[in-house]
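Undergrad: Can you look at this prediction? I've put the sequence above it.
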Amino acid sequence: MQLHPLPAFTDNYIWLLRDGNGRALIVDPGDSAPVLAALADGPPPLAILLTHHHSDHIGGVADLLAHWPALPVYGPDDPRLPATHRIGAGERLRIGDWHWQVLAVPGHTRSHVAYVGQGLLFCGDTLFSLGCGRLFEGTAEQMYASLTRLAALPDDTQVCCAHEYTAANAAFALTVDPDNPALHARATQVRQLRAQGRPTLPVTLALERASNPFLRCHIPALHAAAARWAGGKPGDAVDTFARLRAWKDGFRA
């Protein structure tokens, strides 16, 4: 099994997973060009997985279907997605030799899903390394529940986010959680990787739980930081998450 993050646009990753025979699974192809280039000399892909309807995640699907008309496209049951196979929370998919579980993770969008299998998590724009997605259609309660659901996966789960936002996220995380040694270590690693032109992803869920402030909203230090920013008393984990997300929305390093 080989996993490749294909850069697209300014900071997107289209994930490509290959089996031992070179057959590929494509995740969130916002642009067809990187996918067609990567698969030019190989067999037809097995399927496309879509996490949500935003154009930078689905924009390449039509062109890929023009090349491979029978290619299955799995996605949430939402008419805004060009899915040929509508899937919902709790479903289990078998694609080639791989097995995937579908998780509902609303918040960024109302129909957002994630796919878990083979020790991998394809989470679209719900969870980022050292960050999380904006609340475009969902509530803070929904997004925090989604992040909590993802954080409960095994420690060695490889988090495959859809954007290279980690360096910018690190600047915010260090502002709100400055005494966290795991975060400082991750920020140093991120600077080194980006200086070498390398992706910061995938990353283990254990490392994210230790360093991502949006997965640490139950920690008293994060309660206090969010309260100081908002000018109020510390709240519970959901309130802390809502304050941190609002803080991040306007944050400039």
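TA: Structure's in. What do you need? Keep in mind it's a predicted model, so treat the numbers as computed, not measured. Numbering: from 1, shown residues only.

Undergrad: Only C-alpha atoms from now on, for both contacts and neighbour counts.
TA: Will do.

Undergrad: and the spatially most central residue of the chain, what does it touch?
TA: The centre of the chain sits closest to Cys161, judged by CA atoms, centre = their mean, with a distance of 3.0 Å. Listed by CA atoms under 8 Å, 6 or more residues apart in numbering, the contact set of Cys161 reads 13, 122-125, 127-129, 201-202.

Undergrad: you'd agree Pro76 is up against Pro82?
TA: No: Pro76 lies out of contact with Pro82 (CA atoms under 8 Å); the separation is 9.6 Å.

Undergrad: the more surrounded of those two?
TA: Ranked by neighbour count (other CA atoms under 10 Å), Pro76 and Pro82 place Pro76 first, with 26 against 19.

Undergrad: And the helix or strand hosting His57, what's buried?
TA: His57 is part of helix 55-58 when elements are defined by DSSP states H and E. Within helix 55-58, the residues that qualify as buried are 56-58, counting by 16 or more other CA atoms under 10 Å.

Undergrad: what do you get for stretch 1-10?
TA: 4-8.

Undergrad: Also stretch 227-241?
TA: Buried residues in stretch 227-241 (16+ other CA under 10 Å): 227, 234-235, 237-241.

Undergrad: Just the terminal-to-terminal distance for stretch 149-169.
TA: 21 Å (CA to CA, to the nearest Å).

Undergrad: Distance from the chain centre to it, please.
TA: A distance of 6 Å separates the centroid of the chain from that of stretch 149-169, by CA atoms, centre = their mean, to the nearest Å.

Undergrad: For His85, give me its contacts.
TA: 72-75.

Undergrad: Among those residues, which one has the most neighbours?
TA: Gly75 (28 neighbours).

Undergrad: That one belongs to a strand, doesn't it?
TA: Yes: assessed by DSSP: H, G, I helix; E, B strand; the rest coil, Gly75 belongs to a strand.

Undergrad: ok, and the closest non-adjacent residue to it?
TA: Leu50 (4.8 Å; CA to CA, 6 or more residues apart in numbering).

Undergrad: got a list of what that neighbour touches?
TA: So, once contact is read as CA under 8 Å, 6+ apart, Leu50 ends up touching 27-29, 57-58, 73-76, 81, 83.

Undergrad: With Gln158 instead?
TA: Applying CA under 8 Å, 6+ apart, the residues contacting Gln158 are 119-121, 202-205.

Undergrad: gap between Ala145 and Thr109?
TA: Distance from Ala145 to Thr109, by CA to CA: 14 Å.

Undergrad: another one to put next to it:
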Amino acid sequence: MRLWPIPALNDNYIWLLADGEGNALAVDPGEAAPLQAVLDDRNLRLRSILLTHHHPDHIGGVAGLCAREPIEVYAPRDERIGIATHRVDDGDRIEIAFPACRFEVIAVPGHTRSHVAYHGQDLLFCGDTLFSIGCGRLFEGTPAQMLESLERLAALPGHTRICCGHEYTMANCAFALTVEPHNRALEARFEHVRKARSANQPTVPSLLSEELACNPFLRADAPGIIESLNALQIEACSRVDRFAALRRLKDSFRA
């Protein structure tokens, strides 16, 4: 299997997974044109689409792609996603025939109420729930819901490749260093990210093991983060309180 992050819109990624026989699967095609260009260039046929949530920058290209030929579309149960041939729920195991792969569906509410992630082939397609060194904004969920969702993802094997929906890593690293400034793994990650972006290369996928070492939203119990919140005089006694405080700080952060 080959995996590509395809840049789309302003800072989105469409994920493309293909086998050696020209069969392809796409995740969250926010627009059709960049995906179709890669399909045509590599002589691939799009057979299936996985959707993580209803936001237009993740589903906007689906109708145009499906107008060309029949495509299986897997999506969470949400009336805001109109085009779907298969509705999925937490714990479902889906089998894709072409390219041959299997995924477990994981409900991850927080960014939206019906957000799901797909785990399989040592890949995690997580939309806007978990980012490289970050997490999604809480548009429809609570801090407790989002933290529980992230904890479920954090329990996956460390070698899992995190395939998120946006190129946010530079700004996320800059924020993370403000709340955990002495994290050497984070400093090394930021240097790697700077080099990648200066060469116009994607910073994803990352490994879950890297996220556990660097991502503040997976590290609410880290002593350095607790120390930073205390220095800001933020009362955050519980893990949920600390996560919520980090999310509020990130919402107002400007790199």
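TA: Good, I have the coordinates. The model shown is predicted, which means the values in this text are computed figures rather than measured ones.

Undergrad: Can you calculate the TM-score here?
TA: The TM-score (TM-score structural alignment, normalised by the length of structure 1) is 0.97; 251 aligned residues with a CA RMSD of 1.0 Å.

Undergrad: what about the corresponding residue of structure 2 for the residue nearest to the centre of structure 1, distance to Cys237 of structure 2?
TA: Matched to structure 2 by TM-score structural alignment, Cys161 of structure 1 sits across from Cys164. Distance of Cys164 of structure 2 to Cys237 of structure 2, given as CA to CA: 30 Å.

Undergrad: Max pairwise distance over the buried residues of stretch 227-241 of structure 1: which two?
TA: Ala227 and Val238 (12.4 Å; CA to CA).

Undergrad: and in structure 2, which of the contacts of His85 of structure 1 remain?
TA: Of those, the ones still in contact in structure 2 (both residues aligned by TM-score structural alignment, their matches' CA atoms under 8 Å) are 72-75.

Undergrad: His99 of structure 1: which of these is nearest?
TA: Tyr74 (13.4 Å).

Undergrad: for the closest one, what are its contacts?
TA: 47-50, 83-87.

Undergrad: let's see 10 Å
TA: Residues in contact with Tyr74 of structure 1 (CA atoms under 10 Å, 6 or more residues apart in numbering) are 27, 47-51, 81-88, 93.

Undergrad: If any of the residues you listed are buried, give me the ChimeraX selection for them.
TA: Selection of buried members from these for ChimeraX, criterion 16+ other CA under 10 Å:
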select :27,47,48,49,50,51,81,82,83,87,88
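
Undergrad: nearest to Asp156 of structure 1, of the contacts of Tyr74 of structure 1?
TA: Val27 (20.4 Å).

Undergrad: Now the common contact residues for Ala145 and Thr109 of structure 1.
TA: Joint contacts of Ala145 of structure 1 and Thr109 (CA under 10 Å, 6+ apart) are Thr139.

Undergrad: before we move on, the earlier item: now for Ala227 and Val238 of structure 1: what residues contact both?
TA: Common neighbours of Ala227 of structure 1 and Val238 (CA under 10 Å, 6+ apart) are Leu244.

Undergrad: Trace Asn230 of structure 2 over to structure 1, please.
TA: Per TM-score structural alignment, the equivalent position to Asn230 of structure 2 in structure 1 is Ala227.

Undergrad: actually Pro181 of structure 2, not the one I wrote
TA: With TM-score structural alignment as the criterion, Pro181 of structure 2 matches Pro178.

Undergrad: And for that match, the neighbour number?
TA: Pro178 of structure 1 has 13 neighbours, counted by other CA under 10 Å.

Undergrad: now Ile225 of structure 2
TA: 24.

Undergrad: quick one: contacts of the lengthiest helix in structure 2?
TA: Longest helix in structure 2, counting residues (DSSP state H): helix 184-198. Residues outside helix 184-198 of structure 2 that contact it (CA under 10 Å, 6+ apart): 133, 167, 169-174, 176-177, 180-181, 183, 199-204, 210-211, 213-216.

Undergrad: average distance between it and structure 1?
TA: On superposition with structure 1, the mean distance recorded for helix 184-198 of structure 2 (mean CA distance after the TM-score superposition for structure 1) is 0.3 Å.

Undergrad: Going by neighbour count, which residues of that helix are buried?
TA: 186-187, 189-190, 193-194.

Undergrad: Kindly report the same for stretch 147-154 of structure 2.
TA: Quick answer for stretch 147-154 of structure 2 (16+ other CA under 10 Å): 147-150, 153-154.

Undergrad: out of those residues, which are inside helices?
TA: Short answer: the buried residues of stretch 147-154 of structure 2 in helices (DSSP H) are 147-150, 153-154.

Undergrad: Just give me the neighbour total for the nearest residue to Ile59 of structure 2 once chain neighbours are set aside.
TA: Counting by CA to CA, 6+ apart, Ile59 of structure 2 lies nearest to Gly30, which is 4.8 Å off, once chain neighbours are set aside. Neighbour count for Gly30 of structure 2, taken as other CA under 10 Å: 24.

Undergrad: next one: Leu130 of structure 2
TA: Leu130 of structure 2 has 29 nearby residues by other CA under 10 Å.

Undergrad: do Phe136 of structure 1 as well
TA: Phe136 of structure 1: 10 neighbours (other CA under 10 Å).

Undergrad: Who's the closest spatial neighbour of it, skipping the chain neighbours?
TA: His108 (5.3 Å).

Undergrad: what's the helix or strand containing Leu177 of structure 2 packed up against?
TA: Per DSSP H and E, Leu177 of structure 2 falls inside helix 169-179. Secondary-structure packing of helix 169-179 of structure 2 (3 or more CA pairs under 10 Å, 6 or more residues apart in numbering; DSSP states H and E): strand 134-135, helix 184-198, helix 208-214, helix 223-231, helix 239-251.

Undergrad: got CSV for these, with distance to Gly64 of structure 2 too?
TA: Shown next, in CSV, are those (distance: least, CA to CA, whole Å):
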stretch, distance to Gly64 of structure 2
strand 134-135, 29
helix 184-198, 30
helix 208-214, 33
helix 223-231, 45
helix 239-251, 33
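
Undergrad: Please name whichever of these is nearest to Val38 of structure 2.
TA: Nearest of these (CA to CA): helix 184-198, 21.2 Å.

Undergrad: circling back: what do we get in structure 2 for the residue nearest to Phe136 of structure 1?
TA: Using TM-score structural alignment, His108 of structure 1 pairs with His111 in structure 2.

Undergrad: Assign a three-state SS to its match, would you?
TA: Secondary structure of His111 of structure 2, reduced to three states by three-state DSSP: coil.
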